[in-house]
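Novice: Sequence and predicted model, in that order:
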Amino acid sequence: MATLPLTPNGKVDRKALPAPRPGDFEADQNYIAPRDVVERKLAALWEDVLGIHPIGVKTSFFDLGGRSLLAARLFMRISRTFGKDLPLATLFHAPTIEQLAHKLRPQATATSYATLVAIQPGGFKPPFFCVHGGAGSALFLHRLAREMGPDQPFYGIEPEGLDGKRFQRTTVEQMAAHYLAEIRKIQPEGPYYIGGYCFGGLTAFEMARQLRRQGQQVAVVALFSASLRFYRAAQKQMPAAAVAPKSRTALTRLMRLVRSPRQTIGWRVVSWTRTLQTKVRRNTIRLFLALGLPVPQALRTMYVTRMLSQAEENYAPGRYDGTLILFRGQGLYENDPDMGWDGLADNFENYEIGDGGLLSRRDIMNEPLVGLLAKQLSACLERARDVGASSCRETKFDRSVAASSSKASAMPVIETAG
C-alpha cells in the first residue's frame, strides 16, 4: 500500500486495511528445498494449509504468518499423514519443516503434552508465566514472548485435555494448584511474575491467591483481556434499553418471518443444523471418554473449551491482598472498563492498549498492538523487580495519556496510541 487508510481523526483505520495475502509471506531468499520423503510430505502439507508456495525447510512457521487455527489444521493433517499425534506447542522448539521432520521420523521418540511450555527459556530476568485462554493452546503467546525480548524468559501454561485424555482437575482451584506445582519445579520460591489471557486471567488470579496463602511473594499478576463474567463482587447494572422483554423479542421474530419468510426459515434451518451437529459432537466426546479412549483430535478444542467454560462458571473468586494489572483493548469495554475485577484486590491498575477500532479481545495479543502490550508489560515487570512490588503507576510511555479512574484509589487507565 502506498499510504495507510486513516480515520476522520487521523489515526490508522485498521478495519480498512486489506487482509494479508499469501504473497506477503513468501519464503525467504535462502530457500532450501525438501531433501527426503518426510520433508517433501511436510512441505506439501505446509504449502496447502498456509497457501504459500514454495516453503523452504528452514523457514519458520511463525515467519510465514502461521496462527493457532492454521496450526491446528496443519497438525490434524500431519496426524493423518504420519500417524503421529504431536502437540501444537511442538512448534515452539521445532518451527521449521526441517526440525519438525525430526519429530516424525520412525526413530523419533514420542512427544508428550506438557503443562509448562518453554516459549522462550533463555534470559537472565525472572521468568514470566502466562496461562492459556479458553481454547487451551498457548501457541498464540509466541508474539508477546518475542516482543518481550531475548532477556525475558517466557513460559506458557496449557491445560489437560489437549491430548484427548479426560480432565483430572475440573475446577479453577484445582487447575491453579496443578499449574503452581509445575511452575515450582522451575522456580521453587518467589517472587513470582504470572499472568493469563481471557480464562487464564481467572486462573492466574487464583494462583496468586494460593501463593499468598503459602507465604510466597507475588510480584506481578497481569490479566490480558480477562473478563470476570460470573460471581462479580460489584454487580454491574445493565441499562434498561439493553434488556429487551421476551414479548418484544417474539414480536421481532414474527415480523421478520412475515417480511422475508424464505430467508428467516433458511436461518432457522442453519441454526437447527448447527445445534444438532453440536449435540452429536458432544455425545461423541462422552462416548470416547466412557470407553477410556482419547477424544479424537478434531473434537479436542471443543472438549477443552467446554471443560474450561464449566470451570469458569463455577468459580467464585475471593479477595486478593495484592495488586492486579489489567490490560485491555481500547474501545471494546467502554461500558465495563474494569471487566468485573473492581473490589477484588487491594490495588487495581487498568491499562488500555491501542487507539480504538479493535475487532476482538485477541487483538492486543497480535500485530500491530502486541508490541505496545509488551512495552507496558515489560515496564510493569521492571518496576516490580526494582521496588519489590507490582505497581507501575509512574511508568511513562511515548504518546501515553493518563485518564481518570472511577475509583477513589486512583487506579490509572493508560491509553497508548497505535
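Specialist: The structure has been received and is ready for your questions.

Novice: use CA for all of it now, contacts and neighbours both
Specialist: Will do.

Novice: quick one, helices of the chain?
Specialist: Under the criterion DSSP state H, helices of the chain are mapped to 37-50, 68-82, 90-93, 97-104, 142-147, 172-186, 199-213, 246-259, 261-290, 300-314, 370-387.

Novice: now the ones you listed in TSV, with distance to Arg229 and mean neighbour count?
Specialist: Formatted as TSV, the helices of the chain follow (distance: least, CA to CA, whole Å; neighbours: other CA atoms under 10 Å):
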stretch	distance to Arg229	mean neighbour count
helix 37-50	35	18
helix 68-82	25	16
helix 90-93	32	17
helix 97-104	39	19
helix 142-147	25	19
helix 172-186	14	17
helix 199-213	10	24
helix 246-259	23	11
helix 261-290	23	13
helix 300-314	8	19
helix 370-387	23	19
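
Novice: Quick one: the ones you listed as a markdown table, columns for distance to Val117 too.
Specialist: Putting those into a markdown table (distance: least, CA to CA, whole Å) gives the following:
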| stretch | distance to Val117 |
| --- | --- |
| helix 37-50 | 23 |
| helix 68-82 | 15 |
| helix 90-93 | 8 |
| helix 97-104 | 17 |
| helix 142-147 | 11 |
| helix 172-186 | 10 |
| helix 199-213 | 15 |
| helix 246-259 | 47 |
| helix 261-290 | 26 |
| helix 300-314 | 17 |
| helix 370-387 | 19 |
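
Novice: next, the one to line up against it:
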Amino acid sequence: MEVVLNNTTIDYPKEKPLHSLVEDSAATFPGNIALRFHDTTLTYSQLNNTANQLAQELLNNGVKPGDIIGIALDRSAELIISLLAVLKSGAAYVPLDPEYPKDRIEFMLDDSAATILITSTKYKGHFASNTTEVLVEEALTASKNYPAENLKVDVTGQSLAYVLYTSGSTGKPKGVQIAHHSLVNLMYSFQKTPGITSKDVTLAVATISFDIAGIDIYLPLCSGAQIIMADSITAKDGRALLDIVRNEGVTILQATPYTWRMMLEVGWNEPLPLKVFCGGEALAKDLAEKLIPLCKELWNLYGPTETTIYSIIKHITDPNDITIGWPVDNTQVYILDEEKNNLVNGEIGEIFIGGVGVAWGYLNRPELTAERFIDNPFTPGEKIYRTGDLGKLKPDGDIVYLGRIDHQVKVRGYRIELGEIEHNLGKQEGIKQAVVIAREDTPGIPRLVAYVVLESGQTGVPEKSMLDKWDEALLAVLPEYMMPDDYVLMDVIPSTPNGKIDRKALPKPDYSHINRSEKYVAPRTSNEKLVTDIWEEMMGLNKISIFDNFFQLGGRSLVAVKIMARLEQETGKRLPLATLFEHSTVEKLAARLEIDAEAITWDSLVPIKPQGSKMPLYIVHGAGLNVLLFNALAMNMDDEQPVYGLQAKGLNGIDEPLDVMEEIAANYVEEIINHDPVGPYAVAGYSLGGLIAYEMAKQMLAMGKDLKMLAMFDTYADQTQRYDSPVKRTIDNTWMFIKQVAYTPVLFVQDPKRTIEYKSREVGRRIQKVFKKLFPDKVKKKEGFSAYTDDIHDRSLTAQKNYLLEPVNVTIELFRAKKKTFYMNDFKFLGWKPFALKGVNVHDIPGEHNTIFAPPNDKQFAKVLQECLDKAAKQN
C-alpha cells in the first residue's frame, strides 16, 4: 500500500524559479489576456514587461537576492505586478493583507526583518517598522524607462520565494518559508491534474495572506490562462461572485466551503461549465451533494501551508465517498502512530507529509521547526511535516481526513490556532482562565465560543460592557475571523481524570442570551417585524430586540448572504452586504428598506442633493461629524444646485479613522476627484471642517485642479501650538484666558440666558474631561455609533492640534455667524487674513456658531451662499 501510495516521483524543472514559468507564458502567449481587475486589462507581454521594469527599480533601490520584502497592497493589478517583481529581483516576499490588524502586520514585518515594504499612497506611513517604504505608484512611474526584457538575476529553484505567516499557538504568528522549486513542482502537477490550459478563465478570490492565493495567481499565469481578480468586497459577496462566473465565462474557481455555501445560498441552481476547487477546510457531504450536479468537476484539495499549499487532491464524483485522495507529484504521505509506525491497513493515525513541497521550516523558530519538521524515518536525510491531522487509508489507497489532533481548527476557511485566541484573551484584566473551541450547533455555521473563568467568580452571561472591552482588545491584535462569536462565564473549566481540559464537556451556550442589548424592544413596524423574523430564523435565536446588533449576535458573512437573499425575495430590494455594517441593528436595517438607496452611504462622499446642472458644492463635516446638518441648507438652495457632504472615515465603525490632517484631506480630495475628475470645484467646511477644507484646497491647487471657491462656515483659523516653545505656549494661553474672562461680561449683557448656558456647558465639559482622566474606570462607556464617533472626534482634534497652517494663494469666502458666544482674537476675519493670500471676503449670516443651519437661519444662509457660488462659477 505504501509503495503504491507514494509512487509519485516525476521529473520537473527543479532549478527553475517560479517566475520563469510566467516568463515562458509571456513568450508563448504574449497577446493573451493575463489579468483583469475592474477596468484594467493586461496581456502577458504587458504584465511580464511591467514586472521586469519594477524589478529593476527595486534592484536600483538596493534590493538584493535573498532579501525579504513586505507587500501590503489592496487587491489590484499592482499587487500581482509587485509579487512578480519581487521574485524576479531575487528577493522573497511577505504577503500582508492591509485589512489585517496594524499590530499584526507590524509584527510580521519586524519578525521577518523585511528590508523594504511595498505599499500604496493609501497606506503611506501607516505601518511602523524598520523597513524602507516604497510606494508602488511612484515605483511604477520611475520604472517606465527601464528595459522591459527579463532580468538576469541569479535566482534558482532553491531560492526562497515567500514567507507566509500562519496563526501561532503561543500567541505569535509563525512565518513559513517556501522555496521556488516547491511552487514550481505544484504548478506542474496541477497543470496535469486537476488540469488547466491557456483557454481557461479563473476567478481569484483568496486574500494574499492565505496560502491558497498561490493557486489563484500562479497556476493560471504559469499556464497562459486568464485571471479575473475580485476586489475584497466582491470576494465576500456570494451574489457578486456568482454573477461574475455566469457572465464572464469563468471555468475554474478555487474557494473554501464557506464561499461555495454563500454562492449556493443566493440562487445558484443551474449547471455551469465550472471546475470547482474546494480547499481550506473539510468538504462536507451535504455541500458535495449540492455542488456535483451544478459544476463540471468537483475537486477536494488538502494541504497545510508548511507543505506548499496543497499536497493531496481528489476528484469527487460521489458525495457518499468523500476523501482527500492521493498525493500530488513528488509528494509522500504517511499515516503514523505515536511510535512513527506506518499504518497501512486502515488504522487511524496522524498525517505526515514529505517530498519537495516541504517548507524550510519556520523563520526564527528553530524549536518549533524541530518539533514539526522531523527526520523522515523512511527516507534518511529528508524531512517530513507532522500536520496534526488525523487520517486513515482506504483499501484503494485513498486518504480519509478525520479532523484535528490538537486544537487547531478551520473556521470560515481560515486555519485558526485556538491557543492564540486563548493567549490574548487570557491577558485581559479580571480573566483567570480562557478556553476557546469551535462549535457547529447549527449545521454549516461554525462559531467560535470562548469559555471564561473570572477572578470575581461571576458566571452566566457576561455584561455588555465586559464584552465590548474584550472585543476591542482582541480586535487590536487578531483578525476579525479569529474573534469569538460567543462568550460563556463559568466557575470552573471541566477537566478529564488525568487533569487535562475536557473540551467535549464544555456546555452549549445559551444563544438566546448571548450579546443582546440590555433591554428587549419588540418590532414596531412591518419592516422591523420582517427583519426580526428573518434574523431569528437564519441565526437560530429567539426574541431579537430591534436594538440588537447583528455582529454582536455572532452574525457573519454566510448568514448575511442568507438574510439579504431572503430580504430581496420578500421585498424585491437588493441590498449590498456592506449594508449590514452600516445598518447593523434590526431598527436600522428596517429603516434602510424604507429609504432610497442613494440617501445613505458610509463612503466619505455623501450625496445630499446630487441633482442639478450648477457647479457642485462639497461641504466638510464639523466636529460633530454630522453631514445631516447640511440637508436644510441644501434644500433651500437653487433647484439646479448640487450639494455633497463629506463625512469622516470610520463612521461605519469598521474603517480606521484618520488622525493626520493631510491624510484626512487627501481622502476627501480623492473621493471628490473620483466622483468628478474635471471640475470646477467649490469646497466648504464647517467649524473643524473648515481647516480640513483649507488643506483640501491646498492639495487641489497643487494638483492643478480648477478650484473656484473655498468657503469657511464660521471656522476660526486655529494655529497649532505644537511648534511653539513651552514658554510661548504658557504666555499665549494665559493671555487668552484673561481676555476670555474679561469679555464674558460683554456677552452677558448682550444675551444673559445664552451666555449662562454656554459657559455652564463649557465648565461641564472641562469637569467631565478631568473626571475621565482621574477616574477612567467609572466613566460609562459609550456604545455603537456614539463610541466610534467619539473616537473619530478625538482623532480629528489630534489632527487639528498637529496641523500647521501655511499661507495659500487662495481667496476665502468667510460665512461668519453674527452672534458671538465666546471671545476670539480676530472677530472680523476669524484669523484667516494671514493665510488667504488673495484675501478674505466676509459674509454675515444669522445665528450663532451652532445654529446657522437651523430654521429660520438656514434660508438666509442658503441665499447668501447661492449668490456667492453663482458669482464664483462665472469667474475665469
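Specialist: Happy to help now that I have it. Not measured: the values here are computed from a predicted model.

Novice: so which of the helices of the first structure comes closest to Thr115 of the first structure?
Specialist: Minimum separation from Thr115 of the first structure across these (CA to CA) falls at helix 172-186, 7.3 Å.

Novice: tell me which strands and helices the closest one is in contact with?
Specialist: strand 116-120, helix 199-213 (3 or more CA pairs under 8 Å, 6 or more residues apart in numbering; DSSP states H and E).

Novice: That helix vs helix 199-213, what angle?
Specialist: Computed with axes from the mean of the first three to the mean of the last three CA atoms, to 10 degrees, the direction of helix 172-186 of the first structure lies at 70 degrees from that of helix 199-213.

Novice: Where in the second structure does helix 172-186 of the first structure fall?
Specialist: Mapped onto the second structure with TM-score structural alignment as the criterion, helix 172-186 of the first structure occupies residues 661-675.

Novice: again, but for stretch 49-56 of the first structure
Specialist: So stretch 49-56 of the first structure is aligned with nothing, judged by TM-score structural alignment.

Novice: re earlier: figure out which of the helices and strands packed on helix 172-186 of the first structure is closest to Glu160 of the first structure.
Specialist: Between Glu160 of the first structure and those, the tightest spacing by CA to CA is seen for strand 116-120, at 11.1 Å.

Novice: how close does the closest one sit to the second structure?
Specialist: Superposed on the second structure, strand 116-120 of the first structure shows a mean distance of 0.5 Å to its aligned residues (mean CA distance after the TM-score superposition for the first structure).

Novice: Show me what that strand is packed up against.
Specialist: Taking 3+ CA pairs under 8 Å, 6+ apart as contact, the helices and strands that strand 116-120 of the first structure lies on are helix 90-93, helix 142-147, strand 154-157, helix 172-186.

Novice: residues in the second structure aligned with the second one?
Specialist: In the comparison with the second structure, helix 142-147 of the first structure aligns to the range 631-636 (TM-score structural alignment).

Novice: which residue lines up with Leu651 of the second structure in the first structure?
Specialist: Taking TM-score structural alignment for the superposition, Leu651 of the second structure sits opposite Leu162 in the first structure.

Novice: And for its match, the neighbour number?
Specialist: Residues lying near Leu162 of the first structure (other CA atoms under 10 Å) number 25.

Novice: Tell me if I'm right that Lys88 of the second structure and His19 touch.
Specialist: Yes: distance between Lys88 of the second structure and His19: 6.5 Å, which falls inside the contact criterion (CA atoms under 8 Å).

Novice: out of these two, which sits in the more crowded spot?
Specialist: For Lys88 of the second structure versus His19, the count of surrounding residues by other CA under 10 Å is larger for Lys88: 30 against 23.

Novice: For Lys773 of the second structure, see how far away that one is.
Specialist: 54 Å (CA to CA, to the nearest Å).

Novice: Just put the helices and strands packed on helix 172-186 of the first structure in TSV and tack on distance to Leu70 of the first structure.
Specialist: Rendered in TSV, the data for those read as follows (distance: least, CA to CA, whole Å):
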stretch	distance to Leu70 of the first structure
strand 116-120	18
helix 199-213	22
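
Novice: sorry, back to before: residues in contact with the match of helix 142-147 of the first structure?
Specialist: Contacts made with stretch 631-636 of the second structure from outside it, assessed by CA atoms under 8 Å, 6 or more residues apart in numbering, are listed as Ile608, Lys609, Pro642, Val643, Phe853, Ala854, Asp858, Lys859, Phe861, Ala862, Lys863.

Novice: go on, stretch 317-329 of the first structure?
Specialist: With contacts defined as CA under 8 Å, 6+ apart, stretch 317-329 of the first structure is touched by 205-206, 208-209, 220-226, 231, 338, 343-354, 356, 358, 361, 363-364, 373, 390-391.

Novice: would you list every one of the strands in the stretch 451-600 of the second structure?
Specialist: Secondary structure of the stretch 451-600 of the second structure by DSSP state E, counting those that start in this stretch: the strands cover 486-489.

Novice: could you pull out the helices for it?
Specialist: Secondary structure of the stretch 451-600 of the second structure (DSSP state H, counting those that start in this stretch): helices located at 464-475, 526-539, 557-571, 579-582, 586-594.

Novice: For Gly689 of the second structure, find the nearest of those helices.
Specialist: Among these, helix 579-582 comes nearest to Gly689 of the second structure, with 22.8 Å by CA to CA.

Novice: Touching that closest one from outside, list them.
Specialist: Under the criterion CA under 8 Å, 6+ apart, residues Phe550, Ala560, Leu589, Thr601, Trp602, Asn652, Gly653, Ile654 lie in contact with helix 579-582 of the second structure.

Novice: could you redo the last one with a cut-off of 7 Å?
Specialist: Trp602, Asn652 (CA atoms under 7 Å, 6 or more residues apart in numbering).

Novice: got it, and stretch 789-799 of the second structure?
Specialist: Contact with stretch 789-799 of the second structure is made by Ala623, Leu651, Pro657, Leu658, Asp659, Val660, Met661, as judged by CA under 7 Å, 6+ apart.

Novice: what span of the first structure lines up against it?
Specialist: The counterpart of stretch 789-799 of the second structure in the first structure, using TM-score structural alignment, spans residues 301-311.

Novice: The matching stretch vs the second structure, average offset?
Specialist: Comparing stretch 301-311 of the first structure with its match in the second structure after superposition yields a mean distance of 0.8 Å (mean CA distance after the TM-score superposition for the first structure).

Novice: picking that back up, of all the helices of the stretch 451-600 of the second structure, which one is nearest Leu287 of the second structure?
Specialist: Comparing these against Leu287 of the second structure with CA to CA, the closest turns out to be helix 557-571 (13.9 Å).

Novice: Which strands or helices does that closest one pack on?
Specialist: With contacts defined as 3 or more CA pairs under 7 Å, 6 or more residues apart in numbering; DSSP states H and E, helix 557-571 of the second structure has these neighbours: helix 257-265, helix 526-539.
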